[in-house]
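A.B. asks: What would the 3D arrangement of this be:
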Amino acid sequence: MVIHKKQILNENKRKCGIYLITKPLNKKYVRGSSVDFLKQNYNILPLAGHFFDYKHTPEKIFKLRYNYSVKFSSFKLVNYKFFKRNYSDFSKVQPVKTYENADTQKLQILNENKNKSGIYQWKNIETGKTYVGSATNLSNRFYIYYSVLSIKKILKKSKSRILSAILKYGYSQFNLEILEYCDSKIATKREQYYINLLKPEYNILQQAGSRLGSIHTIEARAKMTGRKRSEETRAQMSKTKLGLQAGEKHPMFGKLHSKETLAKMSKSKIGEKNPMFNKKHSDEIKQKIRKTKNISIEVLNIKTGEIKIYSSGKEASISLCCSPSTIVKYTKNGKLFNGIYKLRKI
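C.D. replies: Presented below is the predicted three-dimensional model:
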């Protein structure tokens, strides 16, 4: 019975085991083992001594690659290719979790990492290249990776090797590893440890949690310098914010700050912390403030029908021999002051 190459590859996808290749005439054979038994993209690796949990050094692989030439005419296999893997620091890390197929295991990845912080690693099955990252909420971060729309938006603004690779190869060509779960406070520190150890090829920045090594283009810098929004854009932004935080949508709707919170807010603006510390308003700004605060008051004498208009509540209070707070009170409740004066704002 003749066994074809395609059949061998298809029947042994993602299987771990021991294999034996023989030549029928003199029964010569070469044996070996593999973690990923046979890959669709690779030829068979007939190499004695390649055992489970053992990885050859790069120097050993170089010698084997050029010294071994095994020929079996019945199988038509000549000059075998080796697995495309990164052997440098591959075996130094034992992941907490491994998801062999990022496509078919999508829901499992999202559900098992809800509200967990830690370090993760994307690994390209075909090229062996990796990316190391960290997140305070892994599930939320993975949602971004699984959103093609989000990826495209990010790539329009900046470069990302891992996101470009995901679009190019597809999720099925990546496996995802959780290197460790850790406290969110030390996530960046642990990410830096793995970047230094594994030297991932997809990581553009070599320092975790920063833009060190990333340089804005001249065009980007020109856009950021002296950029001003048009009045239409500002009006639209204002309208959007009002819609998002109006009425019940406002985060403080139906709530009141506690006395402790108010005291903290007041303390945060005392002395040098105040934005107006050692500053003075210009005459123009003072005039604008006066216009917004000074509301005219109309006073109607219901007995005589006489109407007087005062430029401010203070001026009205002096004329009626009362306090400014009394003027505010009677303009709000609509009652008659001293039984004869009707007050209203104009």
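A.B. asks: alpha carbons only for contacts and neighbour counts from here, please
C.D. replies: Fine.
A.B. asks: Residue 313 versus the residue lying closest to residue 341 once chain neighbours are set aside, what's the distance?
C.D. replies: Excluding the flanking residues, the one nearest residue 341 by Cα to Cα, 6 or more residues apart in numbering is residue 301, at 4.9 Å. Between residue 301 and residue 313 the distance is 17 Å, computed by Cα to Cα, to the nearest Å.
A.B. asks: and what of residue 182?
C.D. replies: In terms of Cα to Cα, residue 182 sits 61 Å off from residue 313.
A.B. asks: One more: residue 9?
C.D. replies: Distance from residue 9 to residue 313, by Cα to Cα: 90 Å.
A.B. asks: cool, and residue 96?
C.D. replies: From residue 96 over to residue 313 the distance is 71 Å, taken as Cα to Cα.
A.B. asks: swap in residue 205?
C.D. replies: 62 Å.
A.B. asks: Comparing these two, which residue is more hemmed in?
C.D. replies: More crowded of residue 205 and residue 313, by other Cα atoms under 10 Å: residue 313, with 23 against 14.
A.B. asks: Verify the stated contact: the more buried one with residue 330.
C.D. replies: No. In this structure, residue 313 is not within contact of residue 330 by Cα atoms under 8 Å, at 11.1 Å.
A.B. asks: for the spatially closest residue to residue 314 that is not a sequence neighbour, what are its contacts?
C.D. replies: Spatially, and ignoring its direct neighbours in sequence, residue 314 is nearest to residue 324 (5.4 Å; Cα to Cα, 6+ apart). Residues in contact with residue 324, defined by Cα atoms under 8 Å, 6 or more residues apart in numbering, are 313, 314, 316, 317.
A.B. asks: Can you tell me which of the residues you listed are buried?
C.D. replies: Buried members of those, counted by 16 or more other Cα atoms under 10 Å: 313, 314, 316, 317.
A.B. asks: structure for this one too, so we can compare:
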Amino acid sequence: MIYNIMIKFTKLFMSTDSKPNINPIRFYNNAEESKSIILLENKNKSGIYKWENKISGEYYIGSAIDLSKRMSEYYRESYITHPSRGKSIICYALVKYGYDNFSLSILEYCSKTKLISREQYYLDLLNPPYNILKYAYSSEGYKHTLEAIQKMSLAKKGKFTKEDNSFYGKTHTEEVKKLMSQAALKRTKPNNAKPVYLKDSDNNIIGDFKSMTELSLYLKADKATLTKYRDSNRLFRKLYYIVSKSN
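C.D. replies: The predicted structure follows:
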């Protein structure tokens, strides 16, 4: 009797492929055909979203303060093919497969202050294959947990090895590498571009950017704000130093 109850309980909350069965607030089966309504229905709404590849079954979890604005970025080719997206699996999957082969789910709407905790909930629950980073974060002034900061710091210093590294044992496919190479070739350097280094709190170089614009896209932060932190030599988000390469 108890065994049968447990089976029924499991079937209720799990899908046939053993993934948790979540009923989204909104579901768009064809992201290409639903583009207009996606942008309209989610304007000025904050929440958690999921892109799912209908061919491979792989998916990505993300959050946004303005879902419509975030989705408009995904729909902009110049954004998803920019070199700063080089390690974004979801961006290159969208390029490779096309929007018509992706569905988009809005898992839930929530307040801005709960975005990180709710995104982390779904990351832990679903373990999405397209997410390289397994810790939720926001570029809008929210703070990482101490544990997340420590793990990111160790990763930047190369102290994560083997199973502790989320990318251990994985490589980009040749097709994805080709897409990344094509995107890099499209990049043009502005005449007034000022290259900068991104360093961690111990002054170790963790990134080399050709311009502040490229860095702002990478960090999802305002360029003017980043410039102030570069000029004042203060820690940005209490994690990074921004240093001009001419220094």
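A.B. asks: Which stretches in the second structure count as strands?
C.D. replies: Taking DSSP state E to define them, one finds strands in the second structure at 26-28, 47-53, 59-64, 102-109, 196-199, 205-209, 241-244.
A.B. asks: Including mean neighbour count and distance to residue 90 of the second structure, could the ones you listed go into TSV?
C.D. replies: Shown next, in TSV, are those (neighbours: other Cα atoms under 10 Å; distance: least, Cα to Cα, whole Å):
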stretch	mean neighbour count	distance to residue 90 of the second structure
strand 26-28	17	17
strand 47-53	23	8
strand 59-64	24	7
strand 102-109	22	10
strand 196-199	22	24
strand 205-209	16	21
strand 241-244	22	27
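A.B. asks: With distance to residue 123 of the second structure added, can I get those in a markdown table?
C.D. replies: Below are the strands of the second structure laid out as a markdown table (distance: least, Cα to Cα, whole Å):
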| stretch | distance to residue 123 of the second structure |
| --- | --- |
| strand 26-28 | 19 |
| strand 47-53 | 10 |
| strand 59-64 | 7 |
| strand 102-109 | 12 |
| strand 196-199 | 27 |
| strand 205-209 | 25 |
| strand 241-244 | 28 |
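A.B. asks: out of those, which comes closest to residue 72 of the second structure?
C.D. replies: Among these, strand 59-64 comes nearest to residue 72 of the second structure, with 11.6 Å by Cα to Cα.
A.B. asks: Who are the packing partners of the closest one?
C.D. replies: Contact partners of strand 59-64 of the second structure among helices and strands, from 3 or more Cα pairs under 8 Å, 6 or more residues apart in numbering; DSSP states H and E: strand 47-53, helix 115-126.
A.B. asks: So which bit of the first structure is it matched to?
C.D. replies: Counting by TM-score structural alignment, strand 59-64 of the second structure falls onto residues 130-135 of the first structure.
A.B. asks: Count the neighbours of the alignment partner in the first structure of residue 74 of the second structure for me.
C.D. replies: Using TM-score structural alignment, the partner of residue 74 of the second structure in the first structure is residue 145. For residue 145 of the first structure, the tally of surrounding residues (other Cα under 10 Å) stands at 16.
A.B. asks: Spit out the contact partners of residue 145 of the first structure.
C.D. replies: 151, 163 are the contacts of residue 145 of the first structure under Cα under 8 Å, 6+ apart.
A.B. asks: same thing with the one 3 residues further on?
C.D. replies: Taking Cα under 8 Å, 6+ apart as the contact definition, residue 148 of the first structure lies against residue 167.
A.B. asks: Go ahead and confirm residue 34 of the second structure touches residue 28.
C.D. replies: Yes. Using Cα under 8 Å, residue 34 of the second structure is in contact with residue 28, at 6.4 Å.
A.B. asks: Just give me the match in the second structure for the residue nearest to residue 341 of the first structure.
C.D. replies: Checking with TM-score structural alignment, residue 301 of the first structure has no match.
A.B. asks: Just the buried residues of stretch 64-74 of the second structure, please?
C.D. replies: Result for stretch 64-74 of the second structure [16+ other Cα under 10 Å]: buried residues 64, 65, 67, 68, 70, 71, 74.
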